[in-house]
Each structure stands twice: as structure tokens, then as C-alpha cells.
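Q: sequence and predicted structure are below.
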Amino acid sequence: MKITLVFAALFLTVFSFVLKAQHTDAAANKKTEWLMTSFLQHKTEQTTILGNPTIVLSPYGNAVAFDGIDDALFLKEMPLKGLKSFTVEMIFKPESNGVFEQRILHIGGVTTDRMLLEIRAVNNHWYFDGFVASKGVKLALATEELMHPLEKWYHVVFVVTANSLTTYVNGKEELHQDYTFNPIEEGQTSIGVRMNKVSWFKGAIYKIQISPGALKPNEFLRL
């Protein structure tokens, strides 16, 4: 009888471990897709809206416009948790008369481990900045030599792997650099501003998508 109980307890322990591992694997393989309008049309307790982001038309469907002053979305979500590599994509339109430094997407902690999609606006143009902080090591992938006109729609991609960072604009690789990345385990998400409410974004966003793993250009979203 005692042997039977021991085997039963052992079975339950192993079964529980397997279920937990399967749940972890499923979560790690889950793609996150955010249509910006859904946050305004179907607001939940997970979303805080700052200012007055508005729905506007885009070539792809309705998008959300941010005024560059006090419009933003804060989400009680952490889609990068535990990911050893990932691909972040965004379809957006940066507009004129915004500040120089604009933080568009911030995931993770305020000053601890985090990932950001940013732009720098200069003389009616902008350049892309993919930023990561991991275990105290920070790296911004950006150069003003790769400028793009404002007031147009773009698809930007930031690919983060265990040993490198790569940025793309409209399917074309811009920058690549070696980097040792450790998974981001804690934090939340802000859209339209850095999490401490500085560096507001002026423009519109149609969609943000986060995929586990490093996608190839032929797997990216299409404009």
C-alpha cells in the first residue's frame, strides 16, 4: 500500500511538471498581435489611456493617432517574458513637428531590463532606433546616416536573439550588431511614450506584432 502511494505521488509530481513545462512552452511560442484601435474600442482593466488618442484612417485600416504631447497607452502586459529571442514589428507613420527623441514602444522595466522601439526626428526626416537593456548592458542600434521622410507609412522590425540585434525598415536590413541578450522577465508596456512619460511620439500606429524567435524578412508583415 505504501509503495502504491509513493508511486502515485511520484506520478502526480511528474505529471504536474510536464503540464507546467507544456504551459511554459506554449506561452513562449505565443505570438502577440496588437491592432491599436482595439485598445480604444474594447478597453479593459489591463489598459490605461492617457490624453486623447484618436482613431484615424490608414492604407491598412483604422489606426490610432498620438499627438506627441500627452497621448499614450499603458498596458499591464509583458509579452517578452522569458523569450530568448523575438521579433517586434510595427506599422506606423511618424509625423512632423514632433520632438527629436520619440519612444514609441517600451516593454519591460522603467530603468531595468527593457526593449524599446524609438525614432529620432531631424529636419522632416527620421531614423530608427532599436534599444535593449539586458543585465545592465545597454545597446542602441541607430545611425543618423539612415534617414527616412516623415509623413509616410513604414514597417519597422527589431530582431533580438541570444547573441545579436538587427533592425529593418520596409524589409531592408539597416543595422546589425553582436549583443548578449538575456530574457526580460519583469515589467509592463507603454505605447506612445517612454514608461516614465517622457519622449512622446507624434504620429499614428496601425499594428504591433511580437513573434517568438528570429523571423526572416520573407516572414515579416507586409505593407
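A: Right, received. Where do you want to start? Numbering: from 1, shown residues only.
Q: contacts and neighbour counts: CA atoms only from here.
A: Fine.
Q: in the protein, which helix is the longest?
A: With secondary structure taken from DSSP state H, the chain has its longest helix at helix 2-28.
Q: could you pull out the buried residues of that helix?
A: Ala28 (16 or more other CA atoms under 10 Å).
Q: for stretch 179-193, same thing?
A: Buried, per 16+ other CA under 10 Å, within stretch 179-193: 179, 181-184, 186-193.
Q: now swap in stretch 32-50 and tell me
A: Leu35, Met36, Thr37, Phe39, Leu40, Thr47, Ile49.
Q: got it, and stretch 214-221?
A: Buried residues in stretch 214-221 (16+ other CA under 10 Å): Ala214, Leu215, Phe220, Leu221.
Q: so can I have CSV of those residues showing distance to Asp67 and secondary structure?
A: Compiled in CSV, the buried residues of stretch 214-221 are given as follows (distance: CA to CA, whole Å; DSSP: H, G, I helix; E, B strand; the rest coil):
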residue, distance to Asp67, secondary structure
Ala214, 32, coil
Leu215, 32, coil
Phe220, 28, coil
Leu221, 26, coil
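Q: I'd like the residues you listed laid out as JSON lines, including distance to Asp25.
A: Putting the buried residues of stretch 214-221 into JSON lines (distance: CA to CA, whole Å) gives the following:
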{"residue": "Ala214", "distance to Asp25": "16"}
{"residue": "Leu215", "distance to Asp25": "18"}
{"residue": "Phe220", "distance to Asp25": "22"}
{"residue": "Leu221", "distance to Asp25": "24"}
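Q: any idea which of those residues is closest to Val64?
A: Using CA to CA, Leu221 comes nearest to Val64 of the buried residues of stretch 214-221, at 18.3 Å.
Q: does that closest one touch Val88 like I think?
A: No. Leu221 is beyond contact range of Val88, at 10.4 Å (criterion: CA atoms under 8 Å).
Q: quick one: contacts for Asp71?
A: Listed by CA atoms under 8 Å, 6 or more residues apart in numbering, the contact partners of Asp71 are Ile49, Leu50, Gly51, Asn52, Pro53, Gly192, Val193, Trp200.
Q: do Lys93 as well
A: Leu150, Glu151, Lys152, Trp153, Tyr154, Gly203, Ala204, Ile205.
Q: which stretches of this structure form helices?
A: Going by DSSP H, the chain shows helices at 2-28, 36-41.
Q: make CSV from those helices and add distance to Trp126 to it.
A: CSV is the format used below for the helices of the chain (distance: least, CA to CA, whole Å):
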stretch, distance to Trp126
helix 2-28, 33
helix 36-41, 22
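Q: what two of the buried residues of stretch 179-193 are the furthest from one another?
A: Farthest apart among those - using CA to CA - are Tyr179 and Gly192, which lie 26.2 Å from each other.
Q: try it against this one:
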Amino acid sequence: MRLVPALFSVGLLLVTQGCAAPSALWNFDRLDKIGGVSARVEGAPKQIDTPAGKAVQFDGAKDALFVDTHPLAGAETWTIEAVIRPDGGAFEQRWLHLAEIDPKTGQDSATRFLFEIRVKDDRWYLDAFTTGEGYKVTLIDPSKTFALGRWYRVAMSYDGKSFKSYVDGVEQAESPLAFKPQGQGHSSIGVRMNRVNYYHGAILKLRFTPYALSPDAFEAMPQGLN
């Protein structure tokens, strides 16, 4: 009888020691710091009120935020989630860019994550992309489109073998990926790091997790949206 509690204690210790690192949640209650990290504003992105709290709205022309960290640097597996509202505009829009910085030059390397949308008529579809040494994969399916002007949960994840993308918990595309962890760097929100392909729409939150989440563990759609 004494053995059961002992085994339970050992098991609990192993689970505790094996716990993965926590997620980093980026809200937009303030724009000078995002996720506790210094940020820089370009253009005039606006904080807007939603039933779920503050979001940031981008004009698709000059609005952007730059954050002094790469939230998934060093991660071998990962999940990126966001709650976004695409509002139309140009065909190609990059709304999240995580860039590795070459420690020798201090410049951005070619290694990066990109989260994008494509807009056609009154619809949009998702584009998830990552590249680094020995790998380069784009996940995109133009047949899976969604109405503009509504809030959606989007995600991309990597479990050590497969790279997947999702909208509202439904898989959009999948590919094998021989991923290698990315180094330290920085991030841009609302535009690609080199200031092309601005995003027209709003973002409520971002979450970065250094392991692969299943869709049932994704952030739920906040109450009151849509």
C-alpha cells in the first residue's frame, strides 16, 4: 500500500521535470512594449477596443511594429497562434515576421518565419512560411478562403516532423520539414521586416509556444468577437 503513493510521487516529479517551457503571449494593451519587450512604432497603428480587449489596427500602407526579440529562438518544435481580422487591400500581405540576426554581421540572415495572407476579391487565404539552413517550406492553399472583416484564429506548428497551418482549428496545409532551430533576432508585426507587403487589418493577440500544440489546445476564440 505504501508503494502506490511513492510511485505517484516519482511520476509527478518526472512530469514536473519534463514540463516544456511556457508560452509567450503578446497582447496589445500598449504599443511601446509588447510581451514585456521593447517595441518601436512606425506609421500610426491604432489601438482599437474589442469585446475581448485592445487590438492593434494596421492601415496596409505604413503602419508597423518592431519588437526586439525572436520569441522562438532556439526552439526545436513550436506553435505560433494569432487572432486576426483581415480587412482587404493588397493581394500579398505579411503580418508577422520573425527574423534571425547573424551574430557576425549584426544583419538579418535569410532564416525566418513569415505569417501572411493573400487577398482576392472579398476573400482571403492563409500563407505560412519558414526557411533556414537546409529547409524552405511554404504552406498555402488558395482553395481554402474566408470572408474579410471577421475575426479568425490562425496557427502554424511543427512537431519535429510535420509543418502544419490552421484557421479556426481546421488544418489548411501540411508538409514534411527538416527544421533547424533559429537563432536570436527580432520581429515585425504588420509588415515584412524590410518594409514591404504591409498588412491591412487588425491583430488581437499572438502566442508563441516552444512545442507543438494540437488544435484542441489552441487559444479559444475570445468571447464577443464576431
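A: Ah, there it is. Keep in mind it's a predicted model, so treat the numbers as computed, not measured.
Q: could I get the TM-score for this pair?
A: The TM-score (TM-score structural alignment, normalised by the length of structure 1) is 0.82; 197 aligned residues with a CA RMSD of 2.1 Å.
Q: can you tell which of the helices of structure 1 is closest to Arg114 of structure 1?
A: With distances scored as CA to CA, the stretch of the helices of structure 1 nearest to Arg114 of structure 1 is helix 2-28 (17.3 Å).
Q: from the contacts of Lys93 of structure 1, which two are the most distant?
A: Leu150 and Ile205 (13.5 Å).
Q: what lines up with Leu153 of structure 2 in structure 1?
A: Quick fix: residue 153 of structure 2 reads Arg, not Leu. Under the alignment by TM-score structural alignment, Arg153 of structure 2 pairs with His155 in structure 1.
Q: wait, that match touches Phe220, no?
A: No. Taking contacts as CA under 8 Å, His155 of structure 1 lies outside contact range of Phe220: 9.2 Å.
Q: give me the common contacts of the two.
A: With CA under 8 Å, 6+ apart, His155 of structure 1 and Phe220 have common neighbours Glu89, Gly171.
Q: so which of the buried residues of stretch 179-193 of structure 1 are in strands?
A: Members of these lying in strands (criterion: DSSP state E): Gln188, Thr189, Ser190, Ile191.
Q: what's the closest of those to Ser96 of structure 1?
A: Closest to Ser96 of structure 1, out of all of those and judged by CA to CA, is Ile191, at 18.5 Å.
Q: residue in structure 2 paired with the closest one?
A: If you follow Ile191 of structure 1 across to structure 2 using TM-score structural alignment, you land on Ile189.
Q: list the contacts for that match?
A: Neighbours of Ile189 of structure 2 in contact, by CA under 8 Å, 6+ apart: Ala64, Leu65, Phe66, Trp95, Leu96, His97.
Q: grab the nearest non-local neighbour of the counterpart of Tyr127 of structure 1 in structure 2.
A: Aligned by TM-score structural alignment, Tyr127 of structure 1 pairs with Tyr125 of structure 2. Nearest residue to Tyr125 of structure 2 in three dimensions, chain neighbours excluded: Thr145, at 4.7 Å (CA to CA, 6 or more residues apart in numbering).
Q: also Leu221 of structure 1?
A: Counting by CA to CA, 6+ apart, the residue nearest Leu221 of structure 1 is Glu89, at 7.5 Å.
Q: Leu12 of structure 1 versus that neighbour, what's the distance?
A: 41 Å (CA to CA, to the nearest Å).
Q: tell me the contacts of the residue most central in space within structure 1?
A: Centroid-nearest residue in structure 1: Val88, 5.2 Å away (criterion: CA atoms, centre = their mean). Residues in contact with Val88 of structure 1 (CA under 8 Å, 6+ apart) are Val157, Phe158, Val159, Ile208, Gln209, Ile210, Ser211.
Q: what's the separation between Lys81 of structure 1 and Gln41 of structure 1?
A: 26 Å.
Q: what residues does stretch 122-131 of structure 1 touch?
A: So stretch 122-131 of structure 1 is contacted by 94, 96, 100, 115-121, 138-150, 158, 167, 169 (CA under 8 Å, 6+ apart).
Q: how many other residues sit next to Gly82 of structure 1?
A: 17 (other CA atoms under 10 Å).
Q: please say which position in structure 2 it maps to.
A: Per TM-score structural alignment, Gly82 of structure 1 is aligned with Gly74.
Q: repeat that for Pro212 of structure 1.
A: For Pro212 of structure 1, the residue aligned by TM-score structural alignment is Pro210.
Q: list the contacts for the closest residue in space to its match that isn't next to it in sequence?
A: Residue nearest to Pro210 of structure 2 in three dimensions, not counting chain neighbours: Trp78, with 4.3 Å by CA to CA, 6+ apart. By CA under 8 Å, 6+ apart, the contact set of Trp78 of structure 2 is Leu72, Ser157, Tyr158, Asp159, Phe208, Thr209, Pro210, Tyr211, Ala212, Leu213.
Q: now the first one, nearest residue through space, not along the chain?
A: For Leu72 of structure 2, the nearest residue in space outside its immediate sequence neighbours is Pro210; the separation is 6.4 Å by CA to CA, 6+ apart.
Q: might one say that the one you found is in contact with Cys19?
A: No. Counting by CA under 8 Å, Pro210 of structure 2 stays clear of Cys19, with 11.3 Å between them.
Q: ok, back up a step: so who does the match of Gly82 of structure 1 touch?
A: Neighbouring residues of Gly74 of structure 2 by CA under 8 Å, 6+ apart: Pro181, Gln182, Gly183, Gln184.
Q: hmm, back to that, buried ones among the contacts of Val88 of structure 1?
A: Val157, Phe158, Val159, Ile208, Gln209, Ile210, Ser211.
Q: re the thing from before, which of the contacts of Ile189 of structure 2 map to contacts in structure 1?
A: Among these, the ones still in contact in structure 1 (both residues aligned by TM-score structural alignment, their matches' CA atoms under 8 Å) are Ala64, Leu65, Phe66, Trp95, Leu96, His97.
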